[in-house]
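**Q** 3D, please:
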Amino acid sequence: MPFLHFSLLSPIVQAVKESGYTHPTPIQEKVIPLVLEKNDILARAQTGSGKSASFVLPILHLWSLSRSEGKGKIKALILTPTRELTLQVAQAFESMGKHLPIKPKVLSIIGGESIGDQLYAIQQGCDILVATSGRFLDVLKKKQMNLSHLEFFVLDEADKMLDLGFAEELELILDAIPQKRQNLLFSATYPPKMESIASKITPNPIHVTLEAEMPTVQNIHQRVIEVNPENRGPLLRHLLNTEKWEQVLVFMANKRASDNIAAKFRKYGFSADSFNGDLLQEDRNYVLEQFKKKKIRILFATDIAARGLDIDDITCVVNFDLPRSPADYIHRIGRTGRAGKSGLAISFIGFAERDHFALIEKRSKIKLPREQIEGFELIGTPPPKKKGPEPVKGKGKSKKDKARELAAKNTKDSGNQ
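**A** Below you'll find the model as predicted:
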């Protein structure tokens, strides 16, 4: 079904065509009509499935129909977990609204930039505000922002926001926005905490779930290579020299590791850089832009790059260090094989990671053969599995022991009667 079938305003459809999209993705097909009918939505679909457009397009349509004259008033608030996703969503609103008779004033507010400048920009008039939750709360505390005209409240990547402590901050936000509004929540996973968060925001959302969009299947070829920790760097250099990978995204466990290995690979003559939360915002933007333009071949990143980054043509994702959770594994490998293209995901594991990767496989419903590369074989023996220490009992008796003694005493007493 082409985008025309949604009865969106023709300037929006024109912008969609110019962006190269002809048919909506499954999540867009389900969600856009529901948003246009002004329903509250709780949608679960994987990163890379086109979630952003499923709220950007209908919000632009509804906003344009009710646009009042004069200085822009904040009608839509979109909160995201990362700066990059905030900038990306703001860009989507601008590009999809560029042909509207009155263009929306879209403002993105993120950490790492002057809060004074951001407050000034808001006060000059703003129709659509896209923000990281942390910086939005910083601005909210200044009490210089009028949210009384708000009609749309969107949480994008809501599950990731929960990880960042968003649940504790939610009350402050809900107190600041009108009770009557349209709520749109998008999440890639659905942890138990999500239900309580969702119920605070909206009592009766329409649930939209697209399980089939798990990016672990079909167009992503997954490999697991067993290698000792000290040989991971040399093995990666070997693979980069022997395989024809153009753009490679390598996930590291922490910021320091990503910086150190990028510097080491540059010494070996590779076009490499690091991407992590310690970079200044302008440096983060610059590195991403260079990677998108293929001026950087290898990007060593922390999990900050696992979600929401819309980078086409990543040939290969490498889990140099395994992610902590199976859900993060899904998000990481979903950076490749996008838009119907084929992709490759490689995970390095040693003896210490075998059990953890087996758990990832179980939760992701996959089973992958283990490989070893000649010259980089996994050597040594797995460490013996240790049993945990026996529980140390306190000096006093436990409730269970007391209950057992009481039951035994009662039995004895009844036998003596």
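**Q** rest of the way, CA atoms for contacts and neighbours
**A** Will do.
**Q** The stretch 201-350 of the chain: strands as residue ranges?
**A** Ranges of strands within the stretch 201-350 of the chain are 206-209, 220-226, 248-251, 272-275, 298-301, 316-319, 343-349, based on DSSP state E, counting those that start in this stretch.
**Q** could you dump those strands to a markdown table with mean neighbour count?
**A** Below are the strands of the stretch 201-350 of the chain laid out as a markdown table (neighbours: other CA atoms under 10 Å):
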| stretch | mean neighbour count |
| --- | --- |
| strand 206-209 | 14 |
| strand 220-226 | 19 |
| strand 248-251 | 26 |
| strand 272-275 | 24 |
| strand 298-301 | 25 |
| strand 316-319 | 24 |
| strand 343-349 | 22 |
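**Q** out of those strands, which comes closest to residue 288?
**A** strand 272-275 (7.9 Å; CA to CA).
**Q** And the closest one, what does it pack against?
**A** Counting contacts by 3 or more CA pairs under 8 Å, 6 or more residues apart in numbering; DSSP states H and E, strand 272-275 is packed against helix 255-267, helix 281-292, strand 298-301.
**Q** Could you check these and tell me which one is nearest residue 10?
**A** Using CA to CA, these put helix 281-292 closest to residue 10, at 30.3 Å.
**Q** one step back: residue 25 is nearest to which of the helices and strands packed on strand 272-275?
**A** The nearest among the helices and strands packed on strand 272-275, by CA to CA, is helix 281-292 at 23.0 Å.
**Q** Quick check: buried residues in that closest one?
**A** 281, 284, 287-288, 291-292 (16 or more other CA atoms under 10 Å).
**Q** Could you also give me the structure for this next sequence, so I can compare it with the first?
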Amino acid sequence: MQFQDFALRKEIQDAVVKAGYREPSPIQEQAIPVLLSGRDMIACAQTGTGKTAAFALPILQLLGNARERRIRALILTPTRELAIQIFENFKLYGRYLRLRTVCVFGGVKPGPQLSELSQGCDILVATPGRLLDYVGEGLLSLRDVELLVLDEADRMLDMGFIGSVRKIAGMARQERQTLLFSATMPREIEQLAQELLRDPVSIRIAPVTEPVDTVKQSLCYTVKAEKKHILAVLLSREGVKKSIVFTRTKHGADRLARDLEKAGIHALSIHGDKTQGQRQNALERFKSGNIRVLIATDLASRGIDVPKLSHVFNYELPEDPESYIHRIGRSGRAGAVGEAVSLCCEEELERLYDIERMMKRELPLLEIAGSIPLVRLSKGGNAAGKKAGMAAKAERQQGKSTPAGAVPAERGRRGSAGKKSGGKAGRRASEKAQRLRSAEASHSISHRSVRGTMARRSG
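**A** Now for the predicted structure:
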């Protein structure tokens, strides 16, 4: 299927071609005809599936080319970053139309936004809090809203905006078309849909389990203590022009940013504890090239769209494999070639194996000073590898606490019975431990050389 099959206005089709789009994504293919027919819709789809275009293109088609300058379409989003991204997409897709789009959000002085609103608009992208402020002050009216979009409804629920969403929906026209998008469908979101939508069409897009083929993936297996040094070396490589580094926690993002700064690599962190002003400043500096490394958590990264992102680094592997796909999918967009490098230590092997099982392939190993060999005990990685890794770790810890030449107490008590009960699994674990000890020993010089490089950089 092609975009021209939707019979969109020529101005919209030209804008789609200009944006480099060729074939619609699954959610676009399913949602656009539904929205053009005027039906309400509830869609379960994650970020990175193309859902913004899925509702933006039909909205532009339905509103036509009129210049009425009254708010006929309202898109509610949970965060400032997502609001700005959607606003920019509407400008991109509607570049050849006379429709006007305005974006309002909190955390900034209202003056410039009010100036934009005073000129009127056809499409309004807003966060709930700032929108209610303006409505309460009589600065705008929602009585003409005939198209209402609730984007990332589950996040609005998490952030406590659902009450505001209900209030805003009550201000729009009763006879309207309502669209709800959510990555997950908790009971509260289902109840909200029952309240606000009329006989909706339901669409569920399966999570993406395959990364785009324009992203080159690799894995660097190492010990946890070496991750910062290895990351600094990777970020200093030629060709790493603009990159996002993912961490699992907010504190970890801040700590890593400080450590990279000490090493002479300018980086800023972005996460939920930052003010909107701080997040926006970091994004603007990153997009402009003022800094080339942005450190982010998964939650804060939702809604970030950075063109020409050369690299994604997973400093820590995510809890769920779908997040891995979304992370690395920020590179290699619009046909560009990108690269994703994941740093993994023994404690993260289970997450690694989950990722590889989902993709049905192993990540190729990247050999660099400080990395150590990873011996997978079964194809694609599975629980056996995890158990062997845990056994190896336990054996190393036991070796540290047992004097040289001594026999561990439990092994001595079991005697020959212990050998029998261990069987093949025990021998494999022992061999695994021996290989790991040998690998660590053989790479100790490399570890010291990396530390020396970092010390010289920070000095």
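**Q** would a markdown table of the strands of the stretch 201-350 of the first structure with distance to residue 20 of the first structure be doable?
**A** What follows is the strands of the stretch 201-350 of the first structure, written out as a markdown table (distance: least, CA to CA, whole Å):
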| stretch | distance to residue 20 of the first structure |
| --- | --- |
| strand 206-209 | 26 |
| strand 220-226 | 23 |
| strand 248-251 | 25 |
| strand 272-275 | 28 |
| strand 298-301 | 27 |
| strand 316-319 | 24 |
| strand 343-349 | 21 |
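**Q** Would you mind telling me which of the ones you listed is nearest residue 232 of the first structure?
**A** strand 343-349 (7.2 Å).
**Q** Quick check: what element follows that closest one along the chain?
**A** helix 354-364 (DSSP states H and E).
**Q** related to what we said a few turns ago, in TSV, list the helices and strands packed on strand 272-275 of the first structure along with distance to residue 410 of the first structure.
**A** Listed next are those as TSV, based on distance: least, CA to CA, whole Å:
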stretch	distance to residue 410 of the first structure
helix 255-267	62
helix 281-292	70
strand 298-301	65
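**Q** Enumerate every residue touching residue 137 of the first structure.
**A** Applying CA atoms under 8 Å, 6 or more residues apart in numbering to residue 137 of the first structure gives the contacts 169, 173.
**Q** what's the distance between it and residue 171 of the first structure?
**A** To residue 171 of the first structure, residue 137 of the first structure is 11 Å away according to CA to CA, to the nearest Å.
**Q** Kindly report the same for residue 62 of the first structure.
**A** Taking CA to CA, one finds residue 62 of the first structure at 27 Å from residue 171 of the first structure.
**Q** Looking at those two, which is more packed in?
**A** residue 62 (18 against 13; other CA atoms under 10 Å).
**Q** which residue sits closest to the more buried one in space, ignoring its chain neighbours?
**A** residue 36 (7.1 Å; CA to CA, 6 or more residues apart in numbering).
**Q** count of neighbours near that neighbour?
**A** 17.
**Q** And the one 3 residues further on, by the same measure?
**A** Residues contacting residue 39 of the first structure under the criterion other CA under 10 Å number 17.
**Q** can I assume it sits in a strand?
**A** No: going by DSSP: H, G, I helix; E, B strand; the rest coil, the assignment for residue 39 of the first structure is coil, not a strand.
**Q** Double-check it against residue 203; I have them as touching.
**A** No: Residue 39 of the first structure is beyond contact range of residue 203, at 11.6 Å (criterion: CA atoms under 8 Å).
**Q** still on that earlier bit, now distance to residue 104 of the first structure too, for the buried residues of helix 281-292 of the first structure, in CSV please.
**A** Putting the buried residues of helix 281-292 of the first structure into CSV (distance: CA to CA, whole Å) gives the following:
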residue, distance to residue 104 of the first structure
281, 25
284, 26
287, 29
288, 26
291, 30
292, 27
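**Q** What distance do you get for residue 201 of the first structure to residue 177 of the first structure?
**A** 11 Å.
**Q** Is it correct that the residue nearest to residue 62 of the first structure is in contact with residue 57?
**A** No: if you go by CA under 8 Å, residue 36 of the first structure and residue 57 don't touch, sitting 9.3 Å apart.
**Q** Tell me who's in contact with the residue nearest to residue 378 of the first structure when sequence neighbours are not counted.
**A** Setting aside the residues directly before and after it, residue 378 of the first structure is nearest to residue 227 in space (CA to CA, 6+ apart), at 4.5 Å. Taking CA under 8 Å, 6+ apart, we find residue 227 of the first structure in contact with 348-350, 372, 376-379.
**Q** How about residue 124 of the second structure?
**A** Residue 124 of the second structure touches 71, 73-75, 101-104, counting by CA under 8 Å, 6+ apart.
**Q** of those residues, closest to residue 356 of the second structure?
**A** Of those, the one sitting nearest to residue 356 of the second structure (CA to CA) turns out to be residue 75, at 36.8 Å.
**Q** Show me what the closest one lines up with in the first structure.
**A** Counting by TM-score structural alignment, residue 75 of the second structure corresponds to residue 78 in the first structure.
**Q** is it fair to say its match lies in a strand?
**A** Yes: assigned with three-state DSSP, residue 78 of the first structure falls within a strand.
**Q** Can you report how many residues lie near it?
**A** Neighbours of residue 78 of the first structure (other CA under 10 Å): 24.
**Q** any idea how far it lies from residue 291 of the first structure?
**A** Distance from residue 78 of the first structure to residue 291 of the first structure, by CA to CA: 26 Å.
**Q** before we move on, what about residue 169 of the first structure?
**A** Counting by CA to CA, the gap from residue 169 of the first structure to residue 291 of the first structure is 34 Å.
**Q** residue ranges of the helices in the stretch 301-417 of the first structure, please?
**A** 326-333, 354-364, 399-416 (DSSP state H, counting those that start in this stretch).
**Q** residue contacts, residue 147 of the second structure?
**A** Going by CA under 8 Å, 6+ apart, the list of residues near residue 147 of the second structure reads 59, 72-74, 176-179.
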